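> Prediction below, plus the sequence it came from.
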Amino acid sequence: MRKQIAAANWKMNLTLQQGEELLKGILANAKTLNENQQVIFAVPSPYLQAANTIVGETKNNFVAAQNIYSKKSGAYTGEVSVEMLQSLNIQFAVIGHSERREYFGESNTFLADKVNIALENNITPIFCCGEPLEVREAEGQNAFVAKQLEESLFHLSSEEIKKVVIAYEPIWAIGTGKTATSEQAQEIHQYLRSVIANKYGATTADEISILYGGSVKAANAKELFSQPDIDGGLVGGAALKVDEFVSIIDALN
C-alpha cells in the first residue's frame, strides 16, 4: 500500500519562533496517523534542527529540507549537502520545486544528480514536476511532465524509483487565479503513473506516492485526496496556518 502524505512547504516564510509555534500547534491538534500516512514539514534550512527536535518521535511525522546540492561537500557557499542533513537525521528533501527551476535555472539533468545523491545517502527525494500556463493552454502538459520524469528519474532502477515521492505542481494553478479541478488533477496523476508503468511496470508504478501541489487547502483537500491516483498534497500557503493544515492532514484517506 502506497503512502498517503501531507507535505508542508514553508518556502521562505516565518521566523524561528513562529515556525516552532506553528509546528507545536499542528502536532497538538492533528489526528493520530495510520501506518500508511505521513506528515512531512519542509522547513527553511536554519530551522531544520529545531523542527526535528519538536517533531521528535511523533508517529509518522518527519522534517524535510527544501533543497539539497548535487555534491557531497566542497566549495559551494550557501548550499546544503546530504551529509549535513544526515548529521541532523533529516530523511527527506524536496528536489526540483518549480521555484527552483524557474528562479535558479535548475535543469532536469541537474535534478537527476540531486536525486542520485539523495538516494545514495538514504534521503527520500520529494521530486517535483509540472507544467507552466503556456504549456497547459497549448495542451502540451503530458509531454512536458513525461520529459521531466524521463530526464530526471528514468535512469533509476525499479527498486530506486520506488523510494521517490513525486509531487505534481500545476504551475498554472498557483497564484494565477486559475484552478485545477479534481478531475484535471486526477487525469494528470493517472497519466504520470501510466508513464512510470510503461517504463517500470504497473506493480512498481502502483507503489509510488504522487502528491498534488496546486493550491491545496482545507476546502478542497478531501475531494482531491479521494481521487484514486492522488496520494496527498504538497501544500504551500495553507501549511502556514494551524487549522488549515490540520484539516488537510485529516483529509488523508
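On my side now, so go ahead. Numbering: from 1, shown residues only.
> going forward, measure contacts and count neighbours with C-alpha atoms only.
Noted.
> sec struct for Ile230, please.
Under DSSP: H, G, I helix; E, B strand; the rest coil, the three-state class of Ile230 is coil.
> With Ile90 instead?
coil.
> How about the contacts made by it?
Residues counted as contacts of Ile90 (CA atoms under 8 Å, 6 or more residues apart in numbering) are 48, 52, 62-65, 123.
> swap in Ala197?
Taking CA under 8 Å, 6+ apart as the test, what Ala197 contacts is 203-205.
> Repeat the analysis, applying 7 Å as the threshold.
Ala197 is in contact with 204-205, counting by CA atoms under 7 Å, 6 or more residues apart in numbering.
> mind listing what the residue in the chain sticking out farthest from the centre touches?
Largest separation from the mean C-alpha position in the chain: Ala75, at 27.7 Å (CA atoms, centre = their mean). For Ala75, no contacting residues are found, by CA under 7 Å, 6+ apart.
> Then it would be within a strand, right?
No. With three-state DSSP as the criterion, Ala75 is assigned coil and is not in a strand.
> circling back: okay, the contacts of Ile90 in a markdown table with distance to Val94, secondary structure and neighbour count next?
Formatted as a markdown table, the contacts of Ile90 follow (distance: CA to CA, whole Å; DSSP: H, G, I helix; E, B strand; the rest coil; neighbours: other CA atoms under 10 Å):
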| residue | distance to Val94 | secondary structure | neighbour count |
| --- | --- | --- | --- |
| Leu48 | 13 | helix | 20 |
| Asn52 | 16 | helix | 19 |
| Phe62 | 13 | strand | 21 |
| Val63 | 11 | strand | 27 |
| Ala64 | 7 | strand | 28 |
| Ala65 | 6 | strand | 27 |
| Ile123 | 10 | coil | 23 |
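> what about versus this one:
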Amino acid sequence: MKKYLIGNWKMNKTLQEATEFIKYLLPQLEAIKKDIDNSSLNLMLAPSFVHLFPINELIYNDSFIQLAAQNCHHETQGAFTGEVSATMLASVGVDCVIIGHSERRIYQKETNDLLLSKIKKVLAAGMRPLLCCGESMEQRNAGEHKAAVHQQLKESLIDLTPLEIQKLLIAYEPVWAIGTGQVASLEVVVEMHDFIRNILSDQYDILSDQYDRLGEQVPILYGGSCNPKNAGAIFGCPNVNGGLIGSAALQADHFMEIITALLKA
C-alpha cells in the first residue's frame, strides 16, 4: 500500500518562513529523488489558508509534493464570513483536506454529523478527505477509547460509495498525545490501528463485488507527537501507512528525517 506523510503546520509560519521552508526542502527531496517513487509515497504539506496559493506556486513543478488544507466549510458557498469552501480550495490546487482534527473537535465543537457534510463537500470538489479520529485520556482511562473511535468513524462515514471510499484517508490521533510530547506506546498504536482496520473492513468489504477488500485499502496514518526519534518504530507497525505530523513538520530538517524514516519502513 502507498505511504502517506502530511505536514500539518497549524497556525504557524509567516509567508516568508513558509517560503524559506519550501526552498530548503525541495533540494533535499531532489537529493533523495532516486529513493522516492510516486507510486509508493504521497508527500503533502498543509499550511495556513493564506499560504496555500503562494506555496502551490513554489511546488507546482515538483511531482513529489502535494498541497493539503487544514479544514473547509460544510457548505459550498454563502454568507459565512471568514470561512473557506471546498471548491475554493480545489481552485488553488489543493489535493487533500484534513477533516475533524482533534483541535477543531475541541475548540470549534465540530460534531460527527458536521464532519460528514465536510467530507461530502471535499469529495464533490474532487479532493481527498483525511478524517481524523481518536480518544481523549478520560475516554481511554474509562475503557471507552474503542467505542469513541468507532462512533466517530461510523457517524462521519455514513453512506459513502465504493468510489468515495477509495479516496478516503484516516488518521488516528490520540487526543492526549497531540502537541503534548506524550507519545502512544507501540502497543497502543498497533491496537488502535488494527481496530480501525477491522472497523473499515467490516463496514466496506461487502459493499460491492467490484471492489476487492475495499476496507483494507484505506490508508491509516498515525498522528500524535511523531518525531524523528520515534518515527521509524511507529511506521514499522502493522496497519500504519504513514503519518500526520504536527510540530515536527515545522522544521524542514526534522521533516526530512521523518520522510527518510517512512521510506525505510
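Okay, I see it. It should be emphasised that the depicted structure is a prediction, and the values quoted were computed from it without experimental measurement.
> Now the TM-score, please.
Put the two chains on top of each other and the TM-score (TM-score structural alignment, normalised by the length of the first structure) is 0.96; 252 aligned residues with a CA RMSD of 1.3 Å.
> hmm, back to that, now which residue in the second structure aligns to the residue farthest from the centre of the first structure?
Aligned against the second structure by TM-score structural alignment, Ala75 of the first structure finds its counterpart in Ala79.
> ok, now how distant is that match from Leu244 of the second structure?
With distances taken as CA to CA, to the nearest Å, Ala79 of the second structure is found 32 Å from Leu244 of the second structure.
> Which of the three states applies to the closest residue to Thr19 of the second structure other than its chain neighbours?
Ranked by CA to CA, 6 or more residues apart in numbering and with sequence neighbours excluded, the top spatial neighbour of Thr19 of the second structure is Ile55, at 7.1 Å. Here Ile55 of the second structure is recorded as helix under three-state DSSP.
> residues of stretch 67-86 of the first structure that come out buried?
67-71, 80-82, 85 (16 or more other CA atoms under 10 Å).
> Which residue ranges of the stretch 1-150 of the first structure form helices?
16-29, 48-55, 82-87, 98-104, 108-120, 133-137, 141-152 (DSSP state H, counting those that start in this stretch).
> What range does the last one cover in the second structure?
I take that to be helix 141-152 of the first structure. Aligned using TM-score structural alignment, helix 141-152 of the first structure spans residues 145-156 in the second structure.
> Contacts for that stretch, please.
112-113, 115-116, 133-135, 139.
> Put together a markdown table for the contacts of Ile90 of the first structure, with distance to Gln148 of the first structure on each row.
Below are those laid out as a markdown table (distance: CA to CA, whole Å):
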| residue | distance to Gln148 of the first structure |
| --- | --- |
| Leu48 | 28 |
| Asn52 | 31 |
| Phe62 | 26 |
| Val63 | 25 |
| Ala64 | 22 |
| Ala65 | 21 |
| Ile123 | 20 |
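> Nearest to Leu33 of the first structure among those residues?
Phe62 (12.1 Å; CA to CA).
> For the closest one, what is the corresponding residue in the second structure?
In the second structure, Phe62 of the first structure lines up with Gln66, judged by TM-score structural alignment.
> which non-adjacent residue is nearest its match?
For Gln66 of the second structure, the closest residue by CA to CA, 6+ apart turns out to be Met44, at 4.6 Å.
> neighbours of that neighbour, just the number please.
Applying other CA atoms under 10 Å, we find 21 residues neighbouring Met44 of the second structure.
> Show me what it aligns to in the first structure.
For Met44 of the second structure, the aligned residue in the first structure is Ile40 (criterion: TM-score structural alignment).
> Glu183 of the first structure: which of the buried residues of stretch 67-86 of the first structure is nearest?
Asn67 (30.2 Å).
> check contacts around the closest one.
Asn67 of the first structure sits next to 93-95 when contact means CA under 7 Å, 6+ apart.
> Thank you kindly, that will do.
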